[in-house]
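# Test case, fold it:
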Amino acid sequence: MLKDEVNKALKIVQDGGIILYPTDTIWGIGCDATNTDAVKRIFALKQREESKSMIILVDVDNKLQSYIRDVPDIAYTLIEYAENPLTLVMPGAKNISPALIAEDSSVGVRVSTHPFCQQLIQRLRKPLVSTSANISGEPSPEYFGKISQEIIDGVDYVVDVDQYLTEVKKPSTIMRIAPNGTFEFIRR
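Okay, the predicted model is just below:
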């Protein structure tokens, strides 16, 4: 049951653990976005350079201003009208682990529509790190059955939701937004 899985994942994340979980895009590896030790464990598991940032998930768009200094108005419009999951990279990151903030002070943020993610983030009262469930440089797994054993063994908890689904999911669209509201696509 979803509520039980949210409760189990919440305890792991609150205790500084990392989880493997379904999102509105591909499966993700995640943790409390304010916990630097947990964030560094994810970098180590993925064998990823710390200069390559990871995104954070929030449950509703009005939480953006809690983690971005000045959210341009266009960000809310883009989220509202996006046809596919949309990650916005914006400068002025705050209130998250410094390990998640890029050299230019930016962080990628996505409002997740997945029920598990929304409930976990609401209960955690903090954003959740989300990065693809693969070793850096390998293809992102399209569904749970394609996640490597190394990743499964490397997390503290594997969420038992949507594991049976074989629908091929794609990563989110990524756009960079400047404080003046201009934007560009990074990944379509």
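
# going forward, measure contacts and count neighbours with C-alpha atoms only.
Will do.

# How about residues contacting stretch 92-104?
33-36, 39-40, 50-55, 66-70, 91, 105-107 (Cα atoms under 8 Å, 6 or more residues apart in numbering).

# again with stretch 130-142
Under Cα under 8 Å, 6+ apart, the answer for stretch 130-142 is 20, 26-31, 45-48, 54-57, 147-148, 151, 166-170.

# List only buried entries from the residues you listed.
Among the contacts of stretch 130-142, those scoring as buried are 20, 26-31, 45-46, 48, 54-57, 147, 151, 170 (criterion: 16 or more other Cα atoms under 10 Å).

# Here is a second sequence; please produce its structure as well for comparison:
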Amino acid sequence: METKIVIMEENKIDERSIEEAAKVIRDGGLVAFPTETVYGLGANALEEEAVKNIFKVKGRPQDNPLIIHVADYRIEEYVKDIPEVAQRVMTEFWPGPITLVLNKSDKVPDITSAGLDTIGVRMPSDKIARELIMKSGVPIAAPSANISGRPSPTEVGRCIEDLNGKIEYILGGKGSQVGLESTILDCTVDPPCVLRPGAVTLEMLRKIHSKIYIDPAVMEKPKDNLRPKAPGMKYRHYAPKAPLKIVRGDLKKTIAKINEMVQNYIDDGKTVGIMATNETKESYTNGIVLSLGSRKNLDNIAKNLFEVLRSFDDKGVDFILSEGFEELGIGIAIMNRLKKSAGFDILDV
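Purely as a prediction, here's the structure:
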């Protein structure tokens, strides 16, 4: 398959290209497109065969439900009801990086929701994404635009790496501003439950409803007595090609332990990547060191996380060691993604 690739200049909307991509969506094809969270791989959410192709191209398990993306607040035809708390979240945070899980209407095919009676709905704030949805005239089902299991793409080049020749169209724009997938809030339960942390943090949501909580299984390795409520969260996600281990605790002890481990790997003839920060990068004497940004700006660390993981793939390292981060605010989302990238391989120091 020949993939058409169009990369737009920042802040310039190419209406003709968006209309071409929208026609691909209407005709049952697949389009990769930017959002403020990560790049998405989109299809007509209401067309079964189109949605099947998302699972096929990504290699995504079919019991992992998709999120549908809309361009305005009129979602009544896709869901059975909108609880008051959901309305308040929509008013406060849409368009933006939060997905609401609601009871779906019969208009949404079961394949889109992976057979569940609920569906995740989001209104992205990215201008290209919104234009594409509006011109398509249908909600767009869109997981991240990568091969399933790999770090999500925040730059169009990563979509091209994974999907060129496999889908009809790739729309490129600027890099994703958030860099982590949307917060997912289940509004079918009371109190609402965060199924995936993101840039809309627990602290922000508790201003809407003080009892909103995070599913305890989100931050822990799945166990028989602690399984995530969201079906897709049981799968390996965000993983680079090399094994990743998180070293967390007192920062000085973390640095010392990572330096010790790196030397052991080097002695065994292995190459090691170190995920550091601006404050610590000069403290590592060996290995390939990449900074995620400053610890004083966790939003920037979140934005850079997946691209740094991908960069270690580019460099062909044998192992990756990462510093840990405080699980507060967006730090919860950062550590959620890091833990899943590492398969919950964590060393406390």
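
# Need the TM-score between these chains.
Superposed pair, TM-score by TM-score structural alignment, normalised by the length of the first structure: 0.88. Supporting alignment: 184 aligned residues with a Cα RMSD of 2.0 Å.

# sorry, back to before: could I have the buried ones of the contacts of stretch 92-104 of the first structure as PyMOL selection syntax?
Filtering the contacts of stretch 92-104 of the first structure down to the buried ones (16+ other Cα under 10 Å) takes a single PyMOL command:
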select buried, resi 33+34+35+36+39+40+50+53+54+55+67+68+70+91+106+107
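
# List the buried residues for the helix or strand where residue 150 of the first structure lies?
Following DSSP states H and E, one finds residue 150 of the first structure within helix 149-154. Across helix 149-154 of the first structure, burial judged by 16+ other Cα under 10 Å covers 151-152, 154.

# Can you state the mean residue-to-residue distance of the helix or strand just after it versus the second structure?
Counting by DSSP H and E, the next helix or strand C-terminal to helix 149-154 of the first structure is strand 157-158. In the superposition against the second structure, strand 157-158 of the first structure averages 0.7 Å from its aligned positions (mean Cα distance after the TM-score superposition for the first structure).

# residues contacting residue 106 of the first structure?
Contact partners of residue 106 of the first structure, counting by Cα under 8 Å, 6+ apart, are 89-93.

# Could you measure from the most far-flung residue of the second structure relative to its centre over to residue 260 of the second structure?
Residue farthest from the centre of the second structure, counting by Cα atoms, centre = their mean, is residue 267 at 35.8 Å. As for residue 267 of the second structure, its distance to residue 260 of the second structure is 11 Å (criterion: Cα to Cα, to the nearest Å).

# ok, the residue nearest to residue 162 of the first structure when sequence neighbours are not counted - how many residues close by?
Nearest residue to residue 162 of the first structure, sequence neighbours excluded (Cα to Cα, 6 or more residues apart in numbering): residue 22, at 6.8 Å. Under the neighbour criterion other Cα atoms under 10 Å, residue 22 of the first structure is assigned a count of 24.

# what's the corresponding residue of the second structure for residue 22 of the first structure in contact with, if anything?
Applying TM-score structural alignment, one finds that residue 22 of the first structure aligns to residue 34 in the second structure. By Cα under 8 Å, 6+ apart, the residues touching residue 34 of the second structure are 40, 126, 128-129, 156, 171-176.

# Filter those residues down to the ones in helices?
Per DSSP state H, helices hold the following members of the contacts of residue 34 of the second structure: 128-129, 156.
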